[in-house]
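**Q** With the sequence up front, the predicted model follows.
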Amino acid sequence: MIYDATTRIAEAALRMRARMGGSAALRERLVCGTPPGPAAIWIHAASVGELTSARRIIRALADRHRVQITTNSETGRDLARGWDLPARLAPLDLPGTLARFLGAVRPRLALTVEGEFWPLRSRLLAQGGVAQAMIGARMSERSAGTWGRFPRVIGPMLGRIDALSAQDQGSEARLLSLGLPHRALMPRLDLKLLDPAALPLPPSDAGRDAVILAASTHEGEDGPILDAFAALRGVRPDLRLILAPRHPGRGPAIAGLIAARDLPMARRGEGAADAPPGGVLLADTLGEMPRWYARAGLCIIGGSLADHGGHTPWEPAAHGCALIHGPHVANFLDAFDSLDAHGAARPAGDLTGTLARLLDHPAEARAMGAAARRVLDDRAGDPGGLIARLDGLASATA
């Protein structure tokens, strides 16, 4: 009752503001002006990251049904429009606004990516007989503690969900404890891993065994990597290093480090496509990391030797690279724990010694790369069953 009364007062104030010269974004979120068209599925994602992670599922559903995408940000809306899909800013959780939106779209399924809970939206969808689903659902311990103080709000919202795929086991357990029915559970999927898991493995190539990639390095990491490479090339003249800084603007400074060690060098920014034998390719460009992952058998994860939390291991894992990382992996702690446990990744420790071991035993390095890809595939999961379930929900009440 309090929420309903508050939202009615807020809506009246916002509509007055919109009439008195409010922004176009506010008018869109109030569903003033041109209404959306009808669609079988209303897909809501907060912004660019959520949309991108769910792209494969969105595309699959859009091939089967007309969809209407909404986001909370203009950049997210514009991204979806760039995919040639109908997109607009999400309606605010206000009674008149939602009535206008749902009356125009008339969805059979409302699908939320990752996690937003809006009491009025949940209730009006249920009253209209619209199935509700969530994919990649997240619920942190902190959020669960907050929602736990309002069981009469979160409980009914979760109870109305027909299908939910959690991003991880912890989120799933917390959602169940807050009131999600077990019948709604679908297999867990980490949406952000679906695109890497869909990449084909590069063909088997012995040439990758002698190529080291230092991926997305930061200041303070290039010197130790170059020192290790300089030591190793003395006994492995065929060895090559691809050094790809996180920020290509550091290219001149890194070129100075390479020259100071008297290492042969080529620069991608100057058009070079490969490292000279026994030398370094400075990959000082943007958007070409998949190219370098496919070239290298060994990948040093940047941001982990210096304290930057580490960068994603999943893209090199998708290409079957053996993974080497430093101690600073807080950004992907669970991922590296799993990869280490399965023999897919290895702490650098003595970087020169670790690289020497894998270069001397290429079969061991290849086995690490294969294990990395298996861990990725297992964690990503198969979205086929989830897509079929959502397709069924969108079709059941047609």
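**A** That came in fine, so what should we check first?
**Q** Going by C-alpha atoms from here, please, whenever you check contacts or count neighbours.
**A** Will do.
**Q** Please, where are all the strands along the stretch 1-150 of the chain?
**A** Per DSSP state E, counting those that start in this stretch, the stretch 1-150 of the chain has strands spanning 41-45, 67-71, 87-89, 109-113, 131-137. These are given in chain order.
**Q** got the angle between the last one and strand 109-113?
**A** Here strand 131-137 points in a direction 20 degrees away from that of strand 109-113 (axes from the mean of the first three to the mean of the last three C-alpha atoms, to 10 degrees).
**Q** Pasting the second one now:
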Amino acid sequence: MRGGLFIYNLLYGVSLPALLTVAKFTSKNRGGFSVKRRFFSFPSESQLKERDIWIHCASIGEVNSARPLIEKLKDRLIVTTFTDYGADRALELFPEIPVYVIPPDMKPFTDRFVKSLGVKKLLVYETEIWPSLLTSAIEQRVEVYFISGKITESNFSLYKRFFPVFKDIFKSSVFLARSDEDAERAKKLGFKEVKTVGDLKFDSVTEPKPVDVTIGDRFPIIVWGSTHEGEEELAGKVHTKLKEKFPKILTIVVPRHVGRAESLRSILPGKAVLRTELKSVPSNTDFYIVDTIGELPSFYALGDVAVVGGTFNEKVGGHNLLEPMVSAVPVVVGPHYSHFQDVVSKVKECIIFSTCESVFDKISLLLKNDELRYRIGICSKRVLEEERGVTERILKEVFT
């Protein structure tokens, strides 16, 4: 083990008890955290027969985005995630595919894990760089590809700062970038091969299935999707002001982490009903809180306006604004979308930018102007169609 990786493993090992404790605590509202799953849920040879491709996704959002590629390779594929709720989502979507949570990132664990998989190729979605895991894969002659790869400015600085840890990984891996900017950073870091293929998120969004819910004669329906702390309070304030002009308004709130759903009752200023309580929304309901997983795109499709969560919380950096766009629903985005900067740059003419202070005015403008709502929706559909085809470009690079 080289010096940089040895020091990384040493520090990681010393910190591991604390890391596991913190992860256990912080994951309570996000699907939980199983230590046993990380140490003992290794696959057997019989489970992985004829499966030679491995795709790794960080969590639930990445699993959703990688869905079209997973579907293409499902007969040959093993899926891993970093989070338990990401693994649970993958199992829900692809019950026929073996799904595992990766072990702690120490060489003794990762060597054993990679050996148990016995794959030929590893596709890392975006840029989930776990030094020991990737080193184990490379040492065991697994071809490593970063697909729809992204390298933010902050990550670029981090990789340069700790270059001795990452150098051997970069020079042994192929980087298939989501944008030319990401590709340029990858070249500077010394990846073996770099090519721009586009953002897989554009392929991942499809027309959602109708959702089993009865709403009645309500207008407008405002959907706040993937919300985080502070954003539900903002949704409540906007709802109260809009209700003065639109007495039949319904606000649908879909928290990013369903474990927070029950607590939102005390935050939202009106009658709130949980999705798991009722599938028929009473006429006097102000807020319908969706405490289920996987239904967000279907609820976006019901909206007159969609507000993308994580974009009004600077600690988050945004969530997938393409999910409402595929249903031609006009989208309002807050000022914090660093994780979707490249997507935003491609669809900026089709979304409404806002701040916390202006979000009421922006939504009001859309509700008062039917032609504007329609025009933005059509714009969204057009851009989505133009950007598709990333899955096929990735498959071409990996398998030819």
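**A** Structure's in. What do you need? Quick caveat: nothing in here was measured; it's all calculated off a predicted structure.
**Q** just to revisit the earlier point, redo the strands of the stretch 1-150 of structure 1 as TSV? Include mean neighbour count and distance to A166 of structure 1.
**A** Rendered in TSV, the data for those read as follows (neighbours: other C-alpha atoms under 10 Å; distance: least, C-alpha to C-alpha, whole Å):
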stretch	mean neighbour count	distance to A166 of structure 1
strand 41-45	25	15
strand 67-71	24	20
strand 87-89	25	25
strand 109-113	24	10
strand 131-137	24	4
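**Q** would JSON lines of these with distance to A24 of structure 1 be doable?
**A** Converted to JSON lines, these look like this (distance: least, C-alpha to C-alpha, whole Å):
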{"stretch": "strand 41-45", "distance to A24 of structure 1": "20"}
{"stretch": "strand 67-71", "distance to A24 of structure 1": "15"}
{"stretch": "strand 87-89", "distance to A24 of structure 1": "10"}
{"stretch": "strand 109-113", "distance to A24 of structure 1": "24"}
{"stretch": "strand 131-137", "distance to A24 of structure 1": "29"}
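**Q** can you give me the strands in the stretch 251-398 of structure 1?
**A** Along the stretch 251-398 of structure 1, counting by DSSP E, counting those that start in this stretch, strands occupy 265-267, 280-282, 298-301, 322-325, 345-347.
**Q** which helices and strands sit right next to the second one?
**A** Under the contact criterion of 3 or more C-alpha pairs under 8 Å, 6 or more residues apart in numbering; DSSP states H and E, strand 280-282 of structure 1 touches strand 240-245, helix 251-260, strand 265-267.
**Q** what's around the closest residue to G270 of structure 2 other than its chain neighbours, how many residues?
**A** Closest residue to G270 of structure 2 in three dimensions, ignoring its sequence neighbours and counting by C-alpha to C-alpha, 6 or more residues apart in numbering: D286, at 5.6 Å. In terms of burial, D286 of structure 2 registers 24 neighbours under the definition other C-alpha atoms under 10 Å.
**Q** Was I right to think D286 of structure 2 contacts V253?
**A** No. In terms of C-alpha atoms under 8 Å, D286 of structure 2 does not count as a neighbour of V253; the distance is 10.4 Å.
**Q** ok so, going back, turn the helices and strands packed on strand 280-282 of structure 1 into CSV, including mean neighbour count.
**A** Converted to CSV, these look like this (neighbours: other C-alpha atoms under 10 Å):
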stretch, mean neighbour count
strand 240-245, 26
helix 251-260, 15
strand 265-267, 20
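**Q** Dump the ones you listed to TSV, plus distance to A363 of structure 1.
**A** Conversion of these to TSV gives the following (distance: least, C-alpha to C-alpha, whole Å):
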stretch	distance to A363 of structure 1
strand 240-245	18
helix 251-260	30
strand 265-267	28
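**Q** what's the closest of those to G82 of structure 1?
**A** Minimum separation from G82 of structure 1 across these (C-alpha to C-alpha) falls at strand 240-245, 29.2 Å.
**Q** Show the secondary-structure elements that that closest one is packed against.
**A** strand 211-217, strand 280-282.
**Q** Please name whichever of the ones you listed is nearest to R295 of structure 1.
**A** Go through those one by one with C-alpha to C-alpha and the one that ends up closest to R295 of structure 1 is strand 211-217, at 7.0 Å.
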